[in-house]
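**Q** sequence-free structure coming up:
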């Protein structure tokens, strides 16, 4: 099951994307993907969800009131670097496209209105590419383990991080205690 997060400030777009992705089969080559979709109209709410739930793919509108799509995807990439990233936009802004590619490393820039087949195909290709990259990382880790460049504990940490992003990032207090809410450090609590 592939987890997908969609962010757009227009409820009609979110509804249309959900309907499309429920109805149209998502496949690439001999791979077929079953999609579980979460849709958000608020970038802040989406970022809060990303902190606690792993996603395989992020799809974001470019122009939104709270935060533009590049800034959102940049924050999402910092939290979940192995997830795919797509931008949907009704504006053909070359500077926005360059920023998305250079800062975020998006997989695809898709124009609104989109072609249903091209959008579903782009999603399937991105998910297939992600699976290939994750398999390559796993095999590289096995080689580093065999060569002694990686300890079994580090290998396990990589595996845990791929399953549950952020699980290996522990925030320690000055007295050695574990801090469950790192935001409290910023607020001086």
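**A** That came through, no problem. Because the structure is a prediction, the values reported are computed rather than measured. Numbers count the residues shown, from 1 in each chain.

**Q** from here on, contacts and neighbour counts on C-alpha atoms
**A** Noted.

**Q** what's the longest helix in the protein?
**A** Ranked by residue count, the top helix of the chain under DSSP state H comes out as helix 116-147.

**Q** elements contacting it?
**A** With contacts taken as 3 or more C-alpha pairs under 8 Å, 6 or more residues apart in numbering; DSSP states H and E, helix 116-147 sits against strand 26-28, strand 31-33, strand 84-89, helix 152-163.

**Q** and that helix with strand 84-89, angle?
**A** Taking axes from the mean of the first three to the mean of the last three C-alpha atoms, to 10 degrees, helix 116-147 and strand 84-89 form an angle of 150 degrees between their directions.

**Q** any idea how far helix 116-147 is from the chain center?
**A** Relative to its parent chain, helix 116-147 has a centroid offset of 13 Å by C-alpha atoms, centre = their mean, to the nearest Å.

**Q** for comparison:
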């Protein structure tokens, strides 16, 4: 099951997207994707959700009051770098499109109103691309391990760090004790 977070300040858009994604098949390359869809009307609330749960794909409106879609996706990329990213926009802004591609590495920029087939196809392609990137990373890690460039322990530390950023970092006190929360110990 692929988890998707939809972000748009207009509740009606979120309802339309959710309805479409529930009833229409989302497939690419012979593979169909079952979608678990969450929605947020606020970019800040969406970032809070991204800190709590993993998502395979973020789909964001471009123009929102708190922050634009590019700023949101840039922040989401910092939290979940492996998640795919799409932008929906009712505004044909070439500069915004270039910025989204260069700064955030979005998969696609889809115009509003969207074509249902194009949107479903873009979602399936983004999810397939993400799976391929993750699989390639795993294979590259196995090759590096076979060649002796990296140990199984280092690969496991990288995997754990990706799941829980900061988990492999240990903060030591001056007396040799382990400091569990370094921010609290700065007095």
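**A** That came through, no problem. Fair warning: this is a prediction, and the values are worked out from it, not measured in the lab.

**Q** TM between them?
**A** Superposed pair, TM-score by TM-score structural alignment, normalised by the length of the second structure: 0.91. Supporting alignment: 181 aligned residues with a C-alpha RMSD of 1.8 Å.

**Q** thinking again about what came up before, tilt between the longest helix of the first structure and helix 152-163?
**A** Counting by the same axes, to 10 degrees, helix 116-147 of the first structure lies at 170 degrees to helix 152-163.

**Q** what's the mean distance for helix 116-147 of the first structure versus the second structure?
**A** On superposition with the second structure, the mean distance recorded for helix 116-147 of the first structure (mean C-alpha distance after the TM-score superposition for the first structure) is 0.5 Å.

**Q** before we move on, back to that, looking at the helices and strands packed on helix 116-147 of the first structure, which is buried most?
**A** For these, the largest average neighbour count (mean count of other C-alpha atoms under 10 Å) is found in strand 84-89, namely a mean of 24.

**Q** nearest to residue 51 of the first structure, out of the helices and strands packed on helix 116-147 of the first structure?
**A** helix 152-163 (12.7 Å; C-alpha to C-alpha).

**Q** contacts for the closest one, please.
**A** 54, 82, 141, 142, 145, 167, 168 (C-alpha atoms under 8 Å, 6 or more residues apart in numbering).

**Q** re earlier: in the longest helix of the first structure, what counts as buried?
**A** For helix 116-147 of the first structure, burial by neighbour count (16 or more other C-alpha atoms under 10 Å) applies to 119-128, 130, 138, 141-142.

**Q** returning to that earlier point: which of the contacts of helix 152-163 of the first structure sit farthest apart?
**A** Across the contacts of helix 152-163 of the first structure, no pair lies farther apart than 54 and 145, at 25.7 Å, counting by C-alpha to C-alpha.

**Q** ok, residue 11 of the second structure - contacts?
**A** residue 41.

**Q** do I have it right that residue 40 of the second structure meets residue 10?
**A** No. Residue 40 of the second structure lies out of contact with residue 10 (C-alpha atoms under 8 Å); the separation is 9.5 Å.

**Q** residue nearest the centroid of the second structure?
**A** Nearest to the mean C-alpha position of the second structure, counting by C-alpha atoms, centre = their mean, stands residue 83 at 2.7 Å.

**Q** that residue - nearest residue in space that isn't next to it in sequence?
**A** residue 56 (4.7 Å; C-alpha to C-alpha, 6 or more residues apart in numbering).

**Q** could you tell me the end-to-end distance of stretch 28-36 of the second structure?
**A** End-to-end distance for stretch 28-36 of the second structure, by C-alpha to C-alpha, to the nearest Å: 17 Å.

**Q** can you tell me the element the counterpart of residue 95 of the second structure in the first structure falls in?
**A** Using TM-score structural alignment, the partner of residue 95 of the second structure in the first structure is residue 95. Following DSSP states H and E, one finds residue 95 of the first structure within helix 94-99.
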